[in-house]
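Trainee: coordinates only, sequence not included:
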């Protein structure tokens, strides 16, 4: 049960009664009616805009219509008070006796609490990371990887059928550069002094094992071949090695994809890209023309020649976009169109791409092409992850020992752990820059959100261990604790914590619909704050302590609240992909 959904149904029932009574037209649209928590808790527990939405079709002032709705809502046995506020909002205060039922519900439902069916099993493709397979993951990839994985978790929790996908850019010039870089390391493995790595090749030591593998497999045979002959086998082995390294890097963050889709597969023995361009041409969206020179900046897509262009400007892009390069190969854009069209043919009508900040200019053209190809049947939401700046105690961190030019994902995880990395990458909206300070994320204080939330979960475990010592036979299973006399939870701190717990299903649905997993991280911090606050109040008010040596039933009720809080903390951390800790060291 979602508290908001339940009372939203009550609001709609009241509206239905007004329709029956002829006060509101029977065909009045109720889709815009919402039920939210008031920003100011003194205004009540729930607020609806029903009178505001229906005032115009009812031909009544909003407050006048609200006066008709109020008595219908007040008939609910769990509603203490209904008031009209401002121009016509309706605020509801729930009876104190209602809130223990929320705590009981969490204990009874366990890991099912907060799960939603809003996804209705819809197939959603979430494509994230998709870095060029030319080296280890760097910290910028880390943010996109964590965001995409948490979003996939969130959507699955909300009832969607999620496929996690990685698009392997294995058909561009960068993989030939990778092969030449690996060949240099192959010569090094055979004993040659290769000197400084030439500019334009990848300098990292991570390619040394690839060179050694090539030497082991081929001996000196490759040295006698022209590049055209050794390039394919070297490229294949290097790609396999790099993808293996990428998967290992991502596994350090508990990230695993369902599908690795090869760009090369679309032109290897077939021509899906050409077929896609043909489909766009048949819709009148491709033509031969010349692009005007860019104004004020260099555009890598611009060439002063007649070329094949997609009418991107018809869909809001600032200019039309080329599909074929001067050498006859396809542009990245053409391949990306074909790739997303392939997703559509695989049955995905809903697609989410997680891109880096440097790709934001490609969003409109990609969405427009997919819209054109699918006649509007497919939806593409592109989430941009902004840059991550690394610091150590306020000082910038720039170099990696392993990669030589950047800080790798593994560098960060090895130093602070997967949990802190994941949580902190999500404790800021994806499209805002993020400063990650190694010292801050290991600091044990309220200023460190991941510690603050984990500490709440560990503290709840500590309470349960102490209760077991005081009352060895007290059952701490959820269903048993649900039988406790929860009506004894009457302190305002108790009720505030339960109110926060009650918001979890609503937060999950809102975050899933907006594709914003950071909302879960923010919520967990607030929930942890309420729990820590209640704990601290118990220092001064003995009746609020969780363990009462002379009152087993009060202890049972208070521990029930602790366990319910811990359940929700664990569920939220699970969505973020963070392991909940039983104790901190």
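Mentor: That came through, no problem. Note that the structure is a prediction, hence the values are computed from the model and not measured.
Trainee: contacts and neighbour counts: CA atoms only from here.
Mentor: OK.
Trainee: would you quantify the distance from residue 59 to residue 87?
Mentor: 15 Å (Cα to Cα, to the nearest Å).
Trainee: assign residue 288 to helix, strand or coil.
Mentor: With DSSP: H, G, I helix; E, B strand; the rest coil as the basis, the three-state label of residue 288 is strand.
Trainee: hmm, I was thinking of residue 382
Mentor: Classification of residue 382 into helix, strand or coil gives strand, according to three-state DSSP.
Trainee: contacts only, for it.
Mentor: By Cα atoms under 8 Å, 6 or more residues apart in numbering, the contact set of residue 382 is 352-355, 363.
Trainee: can you check residue 518 too?
Mentor: With contacts defined as Cα under 8 Å, 6+ apart, residue 518 is in contact with 426-430, 511.
Trainee: pipe those into a markdown table and attach distance to residue 151 and secondary structure per row.
Mentor: Supplementary listing: the contacts of residue 518 in a markdown table, determined by distance: Cα to Cα, whole Å; DSSP: H, G, I helix; E, B strand; the rest coil:
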| residue | distance to residue 151 | secondary structure |
| --- | --- | --- |
| 426 | 10 | helix |
| 427 | 13 | coil |
| 428 | 14 | coil |
| 429 | 12 | coil |
| 430 | 11 | coil |
| 511 | 9 | helix |
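Trainee: let's bring in a second model and compare:
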């Protein structure tokens, strides 16, 4: 049950009735009309911008349009009064009885409350993390990993059939560097002296990989040429590093549905197939790109290249797909990869990239548009870095880097996940490891879990004291609990907005606000049911409060589940 969607439907019906009666033009675009909670509860229960949206199309002032809408909205039996405020906002005050079904729906549907059919019958692919298998996952990947997994949970909650996917970059020069570095550790495991020159990976994390290679193959690669050992050592090293990456993701509660190999695209001829598709559409040509801004057009390196006409699909420049020596550019396998995704029948694609991939967004959108003939939307979500501190001191590891596992081992997966979702993905995040472990209500991570534990405790103790009875939520109007009722009613709307915008951080913010309202409404501690259910207080109002506590626990549990956080049953 989405009370704001219901009001929105009634607003649109009122607009349509005015159009039928000739008071408004027939050709109005009402897509931008909203029905949402007002910022200040004093203004009512629901506010709408309908008059402000219509006014520029109609030619009259917004307040004049609003006055036309007021009587049509007041006709609704569930609306007590309608006011016009400011430049033309319309504020509706609802009958308290309208809110009772919300609480009843939460208690009946449980954690399914707020689910929708937004993505019903549709397949979505969320590709995230996709780090090179040349090192353990660094702390920089933690935020993108959590964001991608929470987004997948959210899309599943609104009906999508979701695939979580990791693109394994197992082709190209980087993995050859990995193989050479592992070979050096292999020699070291045999007692040889080695030197890590520029272009190799000197990290100690490859020591056990080299030792494992020795245990597997013995001395067969000693004193052999690179042509003999490069390919098998490369395959061994990739498998070893990907096993570690899987373990790290598992520690964070993330389980991919598919690890997709970049190398498989080349092996299966998918690059050629994708380019043939684009060529058939007239989007591949031989040409010369204009020089980058600030460079002279006289430079000798300007030569004819094979180009993708990405400007035909909204990009700012056409993109080369072959290098000067005839090899594939970095973009060519990405074209094939998205071609493969489209071929697999996905209806929506989500690519989660680091913030340094901003220049890549337009070309990916262009190629997906071209390959799918505009049918498949792709969302490119950029994730900003996290600046880690501990008691205000920046976190650094001497001679190395902070890993994802370092963060999870310090905070635990639940705290890590909630903290990483505390801000929008494209906003910088400063995270103090000590602060997010603070057990006070000033810490949102703690406050939300504590609210869940307290709400459960209220219900369980109440039911031990007395036999549950029906409550009447309408009698709570005007009390501190009423803000909780209204906040819970906004959960389906919040879920819908978060799913449409691919912004799971909204869930964390909502849960933080809900927990704050809960603690403010019932600050008296663990003996709340005993106070309520004293002799003579076993009333519909009391049981409405207990039902409200149960509803709070249900919605917090559902929200934490979408974030991938286990709801606490007791605080430690």
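Mentor: Done, it's in. Worth saying up front: this structure is predicted, and the values here are computed from it rather than measured.
Trainee: on that earlier part again, so which of the contacts of residue 518 of structure 1 comes closest to residue 378 of structure 1?
Mentor: Using Cα to Cα, residue 511 is the member of these that sits closest to residue 378 of structure 1, with 21.1 Å.
Trainee: if I pick that closest one, what's in contact with it?
Mentor: Taking Cα under 8 Å, 6+ apart as the definition, contacts of residue 511 of structure 1 comprise 154, 517-520.
Trainee: conserved subset of the contacts of residue 382 of structure 1 in structure 2?
Mentor: Under the criterion both residues aligned by TM-score structural alignment, their matches' Cα atoms under 8 Å, these that remain in contact after alignment to structure 2 are 352-355, 363.
Trainee: in helices, which of the residues you listed fall?
Mentor: With helices taken from DSSP state H, the overlap with these comprises residue 363.
Trainee: who touches the residue nearest to the spatial centre of structure 2 in this structure?
Mentor: Taking Cα atoms, centre = their mean, the centroid of structure 2 lies closest to residue 151, which sits 3.3 Å from it. When contacts are counted by Cα under 8 Å, 6+ apart, residue 151 of structure 2 is found next to 126, 499, 502-504.
Trainee: what distance do you get for residue 424 of structure 2 to residue 56 of structure 2?
Mentor: Counting by Cα to Cα - residue 424 of structure 2 and residue 56 of structure 2 are separated by 32 Å.
Trainee: looking at the two, which is more packed in?
Mentor: residue 424 (18 against 11; other Cα atoms under 10 Å).
Trainee: can I assume the more buried one is in contact with residue 503?
Mentor: Yes: the pair residue 424 of structure 2 / residue 503 is scored as a contact, 6.9 Å apart, by Cα atoms under 8 Å.
Trainee: quick check: residue 249 of structure 1 is in a strand.
Mentor: No: assignment of residue 249 of structure 1 by three-state DSSP gives helix, placing it outside any strand.
Trainee: which residue ranges of the stretch 101-250 of structure 1 form helices?
Mentor: Taking DSSP state H, counting those that start in this stretch to define them, one finds helices in the stretch 101-250 of structure 1 at 139-157, 173-189, 208-218, 227-251.
Trainee: as a markdown table, the kept ones among the contacts of residue 382 of structure 1 with neighbour count and distance to residue 391 of structure 1 would be great.
Mentor: Rendered in a markdown table, the data for those read as follows (neighbours: other Cα atoms under 10 Å; distance: Cα to Cα, whole Å):
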| residue | neighbour count | distance to residue 391 of structure 1 |
| --- | --- | --- |
| 352 | 20 | 31 |
| 353 | 21 | 28 |
| 354 | 24 | 24 |
| 355 | 24 | 23 |
| 363 | 17 | 31 |
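Trainee: inside strands: which ones of the kept ones among the contacts of residue 382 of structure 1?
Mentor: Restricting these to those inside strands, with DSSP state E as the criterion, leaves 352-355.
Trainee: save the contacts of residue 382 of structure 1 as CSV, and put in distance to residue 251 of structure 1 too.
Mentor: Putting these into CSV (distance: Cα to Cα, whole Å) gives the following:
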residue, distance to residue 251 of structure 1
352, 22
353, 20
354, 18
355, 20
363, 29
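Trainee: wait, which of those residues is closest to residue 330 of structure 1?
Mentor: Using Cα to Cα, the contacts of residue 382 of structure 1 come closest to residue 330 of structure 1 at residue 363, 18.7 Å.
Trainee: residue 389 of structure 2: what secondary structure?
Mentor: Counting by three-state DSSP, the backbone at residue 389 of structure 2 sits in strand.
Trainee: tell me the counterpart of it in structure 1.
Mentor: When the structures are aligned by TM-score structural alignment, the residue of structure 1 matched to residue 389 of structure 2 is residue 391.
Trainee: my guess is residue 57 of structure 1 contacts residue 22. True?
Mentor: No: with contact defined as Cα under 8 Å, residue 57 of structure 1 and residue 22 do not form a contacting pair (11.5 Å).
Trainee: settle it for me: which of the two has more neighbours?
Mentor: Residue environment comparison for residue 57 of structure 1 versus residue 22 gives the larger neighbour count to residue 57, 14 against 11, counting by other Cα under 10 Å.
Trainee: did I read that right, that one in a strand?
Mentor: No: under three-state DSSP, residue 57 of structure 1 sits outside any strand and is assigned helix.
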